[in-house]
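Engineer: compute the structure for the input listed below.
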Amino acid sequence: MMEYSDFKFKKMQSQLQEYFDDYFSKEDFLFTLDCDIEDVWNLYLDSFPDEIKGIYHEKPWHDCQRCHLWFKTMANVVMIDDDYKIRTLFDFKTIPEYQDVFRALDEFLKTKRVENLFLHDKHSVGVFRSFAEYDGGFDENHHFYLDLPEKFYEDTENLASELGDALTQRQLFEDTLNLISPDAVDTVLELVHSNSLYRSIQWKDTLEGLKDVFEEFSQLDSNCDLNNWLWKKSANLPRNITHIKNTSMGTLLLDITGGMDLEQAVTNYEKITAPTNYQRPKAIYTAEMLEDAKSKIAELGYMDSLERRFAKLEDISINNVLFANRDVRTTLGEGIFDKLRKNVSRKVYNFDEVSEISLDEFITNVLPHAQEISLHMYPSLKNNFVSLIAPLNEDAPSMFQWDNPYSWTYENNITDSLMKERVKEMGGDVDVDLRFSIQWNDGEWDRNDLDAHSTEPDGNEIFFSRMKSKRTGGWLDVDIIHPEKGKTSVENIQYKHKENMIEGEYLFRVHQYTYRGGDNGFKAEIEFDDTIFSFDYPYKLSNKEYVDVAKVELKDGNFTLTSICDNKVHYLDHAVHWNVALGDFVPVSLICYSPNFWNDNEFGNKHIFFMLKDCINDTNPSGWFNEYLNNELRPHRKVMEAMSSMMRVEDTENQLSGVGFSLGKLGMNKITVKVKTNNIQRIWNVII
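Structural biologist: Sure, this is the predicted structure:
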């Protein structure tokens, strides 16, 4: 009987290992049931026929200590199949002597609930065989035993922690499904796709994965065991999905689910994630808000007002022009100027000295006599470049608070430089006294890890492992390690206040920390005193190679670009901006106030524009800004802001572009103009 039983057991043991290898070993995760193992063990023993149970007192064929220990570890281990039903270790066809026993175990275990993952601190469970002495000899006995794949192994020190983490992950996942709504996920995904959240692209895959989970959750069959589904899904999902409730993004999703205003919810999110100087690049709106705005715009008849172009001379009424150069007066009609000249006394102005006058004096006393005016283009005026914008359809109604359909846009309301804008989007501070920015990965995917460095006059170096200088306040506030495909990479070193800096030379350079295959080099910018110096290094950098870009000296409180260090670094001359030569006198085509002060309008802040001959706006400006909109459209300001940034302003010949100045704070600007009257020229410094 003994030999017969061991032979049968060996057959069953082999079938068990084969069954485990065919099914359980192919799973990424196994689970344990919440049950009393002693109940399982007793059921195992009690399920044998009486003739077998009756001999336990003589020989422990089945009531074996080694098998008992195996049961304590493995009897409640299950897999969860694709239909989210549990499959036990005893759910297979075996030899007749064990089939009824295993069926009883299987039926009992399937009434229990999954409670955790299965992990073990050894690569096998049980003892395959042992030898016992009987009647002066030795018998070979086989026991319950399984070889385990490496994926189910965890060392003893970490075992309890890993199982605790799995339980937490399962609970957080259930909380996420109960506390966050699918609509909130859809709303935030819209914001991510429109790049309306700070560094939101890092959440794209997570949110799309969570959206898929919600869709699957909503389609579960009513007979599906939810606990099994939660365990299998939570084990297989990445932690960024299962733990999202406890993240900044989770806070945003919970706020939206709870009914908080979208703008406020996003503001709360950005308080957690964004630096203090961050400005959101795009408006916050959803598909529902877009449809509401579209309906309102159509209802008010503003569809034709949305498409915009650059304004031209023919658009401007003579009544709204303060000055027009004589070569453009035929376009405007010269009658008013003839009348003005007859009614004023003529003076002969000298070109010997530069006199300083106020803007009011300039408009009242100089403009009526002027035949030609030229503006001296100081480099600092780059921030004042402006364009007048008109509707593509000349008959389109005004969307604005004033009665004409014209708007204006300053270049620095849209972008200072593309690199500078990208630094701002990444949370870098660009409102500083000195800035060094680098850019790469703006074409083919360049995965190199480039680093910006600044070596200060005392030898201290700012870079990724020493990001702040206590002595100077210098700070590497944007650091990219792994460039993303299709997304330009930037780094930024900034000095907020020059008074905190030490005098001497600052060396700015680029280090190829890790070469990963990109061979297109980098671009760089140094900015101080409202002037941007741009550089290009279009060459491959070897691993660990340094490129010295340029040196800037701080002396007596003033910055100077003293040298370009590497002869391969190309300095990009920005002496021409918007087709206008900086540093020269440029003819003024016309002078006018901003459209919100044309005719009898007086809305908001007043500006004065000096439109320059052949000045061409080569950016993609906004067609309007929200502060211009009338009260009917202001409830839809988020959608209107997004539309303005997305819709291209059409090019026109003889566009009205130049430089402009806000008149809200008089005395803040000084310009130099050359005025020609009756063939006599004089230069004025005008305080604006």
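Engineer: CA atoms for contacts and neighbours, from now on please.
Structural biologist: Will do.
Engineer: quick one: Phe610 and Val586 touch, right?
Structural biologist: No. With contact defined as CA atoms under 8 Å, Phe610 does not reach Val586; the gap is 10.4 Å.
Engineer: what sits against the residue nearest the centre of the chain?
Structural biologist: Against the mean C-alpha coordinate of the chain, by CA atoms, centre = their mean, the closest residue is Arg199 at 2.4 Å. For Arg199, the set of contacting residues under the criterion of CA atoms under 8 Å, 6 or more residues apart in numbering consists of Glu425, Met426.
Engineer: can you check Ser248 too?
Structural biologist: Counting by CA under 8 Å, 6+ apart, Ser248 touches Tyr269, Ile272, Thr273.
Engineer: give me the neighbour count for the last one.
Structural biologist: Think Thr273. Applying other CA atoms under 10 Å, we find 16 residues neighbouring Thr273.
Engineer: test my guess that it contacts Tyr198.
Structural biologist: Yes. At 7.4 Å, Thr273 counts as touching Tyr198 under the criterion of CA under 8 Å.
Engineer: about what we covered before: sitting in strands, which of the contacts of Ser248 do you find?
Structural biologist: By the criterion of DSSP state E, membership of the contacts of Ser248 in strands covers no residue at all.
Engineer: in JSON lines: those residues, plus distance to Arg103.
Structural biologist: Formatted as JSON lines, these follow (distance: CA to CA, whole Å):
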{"residue": "Tyr269", "distance to Arg103": "55"}
{"residue": "Ile272", "distance to Arg103": "56"}
{"residue": "Thr273", "distance to Arg103": "56"}
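Engineer: one more, so I can put them side by side:
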Amino acid sequence: MSIAMNSDHDHNATFDLFGAAVARRFASIDESRPLFTVDAGDLYSLYLATFREGEERQHYTCSCCRQFIQRFGNLAVIEGDGSITSVMWGQDENLPEIFRSASAALARAVGRGPVSGVFVSNEQRWGTPVTGGVYSFDGPKEWHHFAVTPQPSRLHRDRLPTPHQVMAQKKQDFGTLSHGLADFSRETVAAAVNLLEAEAMYRGEKVIGPARFLLDLHDKIATYNGERRRNLIWRAVATAPVGFATPRSSMVGTLLEDLAEGMSVEVVQRRFADKMHPLQYQRPQAAPTAGNIVQAESIVAKLGLAPALRRRFARLEEIKAIWKPQPARDEPAAGGVFGHLKAGQNAPSDPNKASVTSITWVKFEATVLPKAKSIKVLVKGLMNFAGVVTAVDPDAPPILQWDREGERNPVSWYVWNGGSSPISWRLPDQAWIEATGIMLKPSMWSGEDRASHQGKGAVIILDGAKETRTNAGLALFPECLRSELHSIRATIEAFSKRGQLEGADEGSANGLMVGDRGLDAVVNVVTDLGSASYKIDRWD
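Structural biologist: Presented below is the predicted three-dimensional model:
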């Protein structure tokens, strides 16, 4: 609604109060809460109908305010009980009397209407606050209108997908998730979660998140029906990580289908393990089509990802270490017969003769690492060696799921299916190798929850471990890439297979991966009290 600066009309003098109230109400909504569009009917006509016919209604007829009400007037948040609250309008006795009816009527209409979608925008201002600046006999005139400024965290900043594409995908996800809830009963989903939490499923960490999400939603909507039930599903869709709202088209869906059909646990486990094999899971099984290659060129160009496709081996100083060896202290030689001895120092023991204690990684990290002065690992036979790689260009845009513009982490890893030998990493077989550091998986550097589906793991970095093979490709695996690249994963993988990692000679962050099943190697740790050998048999 407009107001002329130099008008004496009482109606004009009060509109700014209404506009300011709308802006305050919107600003009071927690910015972490997603916004939804509501099918509330013709809100602008409802707004005008609250004014008296004639001059008053004509005065508040405004194209800018009409556009605001039509585009943003139906925005709402969904409460925990499934009810809807308008983010622009409400019952407000502090408003000028002429606008109280309009605000209340619009709030009621939004609160009653069905949710029609998730709202996403990259516009820094919603609405046009001021127009005019026209000079008249009374001086310059300008008109004020409804407008709000969204918090920066509300803005969609990705080049792809666009806000329109995100909203369209969320609408599709709502239908898919609704069908998934109907197709898979709570009992079936609970059975899947129990198997996954018991670590009875191979690589189950990849799907435990979506399974828990589905179970939690089943419990949340159990006591609701009708629109409130629908609204709670919309609420879940808005905040669901990529892939969580599409159970039918994901690996958790195949697990649920097998359980729903009454297959035995043994059969379910075997079928799941086959599908989750590292060479199968999310890996394209055919060469990319010409159309997919064209699409990939377009997406990579729009996202500016070409520099990110060059990868090299990482150096020790580039990783986030949770442990490094303590440097030996240089002490002046003392005279006398016993000068070669140091007070409080035990004689080093032979790691080959030490008894081996089984220990979990969690306990090893908490109780052994803080006291460890040096660590060495006995390498022999096929082992779970890991190559640690990063971007050639440190300023290249993020391409990995755990990399963020505000918190860069372009480091990733790869292991060889079936393991690899020490000789393949320029290390002698049947030898003790010094550890130069220990790091968690790069996907865990910002906390275990950011990319929990990547599983838990740590790399014991070994002195001199360098990749000798040149057929590892670029180690750009679909399950590690940004979700925007999912549709072109066939092209990305083909590119990765034909590429070659750079800087093999300079790479100094390679080592042995400790996973859910521990590490099949003996680890010798030296502390101030002497040395002890451990076998890390599982994560926790």
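Engineer: let me see the TM-score of these two.
Structural biologist: Scored by TM-score structural alignment, normalised by the length of structure 2, the superposition of the two chains gives a TM-score of 0.52; 341 aligned residues with a CA RMSD of 4.8 Å.
Engineer: ok, back up a step: the residue nearest to the centre of structure 1 -> structure 2?
Structural biologist: In structure 2, Arg199 of structure 1 lines up with Arg203, judged by TM-score structural alignment.
Engineer: how far away is its match from Met251 of structure 2?
Structural biologist: From Arg203 of structure 2 over to Met251 of structure 2 the distance is 11 Å, taken as CA to CA, to the nearest Å.
Engineer: the counterpart of Pro182 of structure 1 in structure 2: what's it in contact with?
Structural biologist: When structure 2 is aligned by TM-score structural alignment, the residue opposite Pro182 of structure 1 is Arg186. With contact taken as CA under 8 Å, 6+ apart, Arg186 of structure 2 is in contact with Leu215, His218, Asp219.
Engineer: for my notes, confirm the first one occurs in a strand.
Structural biologist: No. Counting by DSSP: H, G, I helix; E, B strand; the rest coil, Leu215 of structure 2 is not found in a strand; it is helix.
Engineer: residue in structure 1 paired with it?
Structural biologist: Going residue by residue (TM-score structural alignment), Leu215 of structure 2 aligns to Lys211.
Engineer: tell me who's in contact with its match.
Structural biologist: Lys211 of structure 1 sits in contact with Pro182, Val185, Asp186, where contact means CA under 8 Å, 6+ apart.
Engineer: quick one: those as a markdown table, columns for distance to Trp445 of structure 1 too.
Structural biologist: Written out in a markdown table, the entries for the contacts of Lys211 of structure 1 read as follows (distance: CA to CA, whole Å):
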| residue | distance to Trp445 of structure 1 |
| --- | --- |
| Pro182 | 34 |
| Val185 | 30 |
| Asp186 | 29 |
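Engineer: can you put the residues you listed in TSV and add secondary structure and distance to Glu527 of structure 1?
Structural biologist: Listed next are the contacts of Lys211 of structure 1 as TSV, based on DSSP: H, G, I helix; E, B strand; the rest coil; distance: CA to CA, whole Å:
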residue	secondary structure	distance to Glu527 of structure 1
Pro182	helix	45
Val185	helix	40
Asp186	helix	40
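Engineer: of all the residues you listed, which comes closest to Lys232 of structure 1?
Structural biologist: Taking CA to CA as the measure, Pro182 is the one of the contacts of Lys211 of structure 1 closest to Lys232 of structure 1, at 20.4 Å.
Engineer: how close does the counterpart of Ser249 of structure 2 in structure 1 sit to Asn240 of structure 1?
Structural biologist: Here Ser249 of structure 2 is matched to Asn246 in structure 1, going by TM-score structural alignment. Spatial separation of Asn246 of structure 1 from Asn240 of structure 1 under the definition CA to CA is 10 Å.
Engineer: for Ile680 of structure 1, same thing?
Structural biologist: Relative to Asn240 of structure 1, and taking CA to CA, Ile680 of structure 1 is found at 74 Å.
Engineer: do Tyr44 of structure 1 as well
Structural biologist: Taking CA to CA as the measure, Tyr44 of structure 1 falls 42 Å from Asn240 of structure 1.
Engineer: settle it for me: which of the two has more neighbours?
Structural biologist: For Tyr44 of structure 1 against Asn240, the residue with the higher neighbour count under other CA under 10 Å is Tyr44, and the figures read 19 against 16.
Engineer: for the aligned partner of that one in structure 2, what are its contacts?
Structural biologist: Residue-level alignment of Tyr44 of structure 1 against structure 2, with TM-score structural alignment as criterion, gives Tyr47. If a contact means CA under 8 Å, 6+ apart, then Tyr47 of structure 2 has Ala102, Ala105, Leu106 as its contacts.
Engineer: the host helix or strand of Tyr47 of structure 2 vs structure 1, average offset?
Structural biologist: Using DSSP states H and E, the element containing Tyr47 of structure 2 is helix 43-49. Between helix 43-49 of structure 2 and its aligned stretch in structure 1, the superposed structures give an average distance of 1.5 Å (mean CA distance after the TM-score superposition for structure 1).
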